[in-house]
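Trainee: Build me a structure from this.
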Amino acid sequence: MEYFQVMQTPLGKVTLLSDGQSFLGCWFENQKHFGGKYDLTKAEESDTLVLQKAKQWLTDYFAGKAPEIATLPIKLKVTSFQQQVLQALQQLPYGHTVTYQQICHLITDDEQRAKNLSRAVGHAIGANPFMIFIPCHRVVGSDGSLTGYAGGLARKKALLTLEEADFQE
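Mentor: Coordinates of the predicted model:
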C-alpha cells in the first residue's frame, strides 16, 4: 500500500509518497513528471512516520537549515543509470551548484563517454522523483545559468536563493 500527504511549502504544495517503510517521492503541484512512475490515485492519505520525517525535513530546509538526506529511508524506483545520476546529485553540498557536464564526469571517468552523456543526464535529472531532497535544482548550465527544472524555473531560482548559491539569471 502507498500513502501520501500534501504539504504547503513557501513554493507551493508538494505531494509526498511512502509505502509505510520507505520514502518514495516528492512532487510539486503541477510539475512535469508529477507522480513519476506511481499512480497517486491509488494511494491512501495517511500521515505515516516516514511522511512525518519527510515533512520535518522540508520544514528544516525551508527554515534555511541543511538537513541530511541520509536521515530518510529513500527507495528509488528508477533505472540503474538514473540511480547513478541521482546518487551523484546527493553528493552536491548545500548552497553549491554543478553543471550537467560535471555530473557526467562524476558518473564516468571515460572522457569520451562523459561528452556524450549530457542529454541522458539531463533526462535522468528531469525525472528525479525526489524534488528538493535529491537536489536537482543545484544543476545549472555550463555558463552558470538556470536551465530546466521540472518544478519550474521560478522555484529553482527560489531554492538556489534560499541556499545562497551562485548562479546566473
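
Trainee: only C-alpha atoms for contact and neighbour calcs from this point on.
Mentor: Noted.

Trainee: and the residue located most distally from the centre of the chain, helix, strand or coil?
Mentor: For the chain, the residue at maximal distance from the C-alpha centroid (C-alpha atoms, centre = their mean) is residue 112, at 27.2 Å. Counting by DSSP: H, G, I helix; E, B strand; the rest coil, the backbone at residue 112 sits in helix.

Trainee: close enough to count as contact, residue 73 and residue 23?
Mentor: Yes. In terms of C-alpha atoms under 8 Å, residue 73 counts as a neighbour of residue 23; the distance is 5.8 Å.

Trainee: So those two - more neighbours on which side?
Mentor: Ranked by neighbour count (other C-alpha atoms under 10 Å), residue 73 and residue 23 place residue 23 first, with 24 against 15.

Trainee: Also this sequence, please, to line up against the first:
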Amino acid sequence: MTVYAYYESPLGKITMEAEEGALTGLWFTRDSEREMTESDSKIFDETKRWLMDYFAGKSPDFMPELRLQGTEFRNIVWNILRTIPYGETVTYGAVASEAARRMGKTRMSAQAAGGAVGHNPICLIIPCHRVIGSDGSLTGYAEGLWRKEALLRLEQTGCI
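Mentor: Down below sits the predicted model:
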C-alpha cells in the first residue's frame, strides 16, 4: 500500500511517498496537486530527519531505505547520481559516460542521461540537482531552476 507524508522545507512543501517501509518518492508539492491522507511511518521519520540535516546545511550521514522503480537504464543513472558528493556537481555528459561504461557501451548521449535524470523519483536524496550543463549552466530541473540554484548554494555555503 502506498502511503504519504509531508515536510515543510525552506523551499516549499515536500511530498514523501512510501511502500512497504521504503521511500519510493520525494518531490516538491505542486500547487495543483491534491492533498493526500498523511500516514505515520518509520521511513517518514527517517526521511524527515534526513531533510532536517540537509536543510541545516549538513551532508546527512545516513540514508533512508529507498525503493527505486524504473528501467535498468534509469536505475543505473539514479545510482550514478547517488555517488555525486555533497557540494559538488557533474555534467550530463559525465553521467552519460559513466552510464555507458557501466552498461558496457562505448558512448551514450547526454540527452539520454538527462532523460533518466529528469525522471528521478526521489529528489534531494538522489541528488539530480547536482547535474549541470557542459557549460556550467543550471539546466533541466523539474522542481524549478530557482530551487536548483538554492540547493547548490545551500550545499556550497551552508545557507539558502
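
Trainee: Can you calculate the TM-score here?
Mentor: The TM-score (TM-score structural alignment, normalised by the length of the second structure) is 0.89; 154 aligned residues with a C-alpha RMSD of 2.0 Å.

Trainee: quick one: the helices in the first structure?
Mentor: Taking DSSP state H as the test, the helices found in the first structure are 49-62, 80-89, 100-107, 111-116, 118-126, 153-162.

Trainee: Put together CSV for these, with distance to residue 140 of the first structure on each row.
Mentor: Below are the helices of the first structure laid out as CSV (distance: least, C-alpha to C-alpha, whole Å):
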stretch, distance to residue 140 of the first structure
helix 49-62, 20
helix 80-89, 12
helix 100-107, 7
helix 111-116, 16
helix 118-126, 10
helix 153-162, 10
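
Trainee: Residue 156 of the second structure: what's it in contact with?
Mentor: Neighbour list for residue 156 of the second structure: 87, 88 [criterion: C-alpha atoms under 8 Å, 6 or more residues apart in numbering].

Trainee: Alignment lookup: it to the first structure.
Mentor: Superposed on the first structure with TM-score structural alignment, residue 156 of the second structure falls opposite residue 164.

Trainee: Just give me the residue closest to the centre of the second structure.
Mentor: residue 123 (2.4 Å).

Trainee: what residues are up against it?
Mentor: Taking C-alpha under 8 Å, 6+ apart, one finds 25, 26, 27, 129 in contact with residue 123 of the second structure.

Trainee: what does it align to in the first structure?
Mentor: So, by TM-score structural alignment, residue 123 of the second structure is matched to residue 131.

Trainee: any idea how far its match is from residue 116 of the first structure?
Mentor: Residue 131 of the first structure is 25 Å from residue 116 of the first structure, where distance means C-alpha to C-alpha, to the nearest Å.

Trainee: With residue 14 of the first structure instead?
Mentor: The gap separating residue 14 of the first structure from residue 116 of the first structure is 34 Å, by C-alpha to C-alpha.

Trainee: likewise residue 6 of the first structure?
Mentor: Residue 6 of the first structure is 38 Å from residue 116 of the first structure, by C-alpha to C-alpha.

Trainee: Among the two, which residue is more densely surrounded?
Mentor: Between residue 6 of the first structure and residue 116, residue 6 has the larger neighbour count (other C-alpha under 10 Å), namely 19 against 12.
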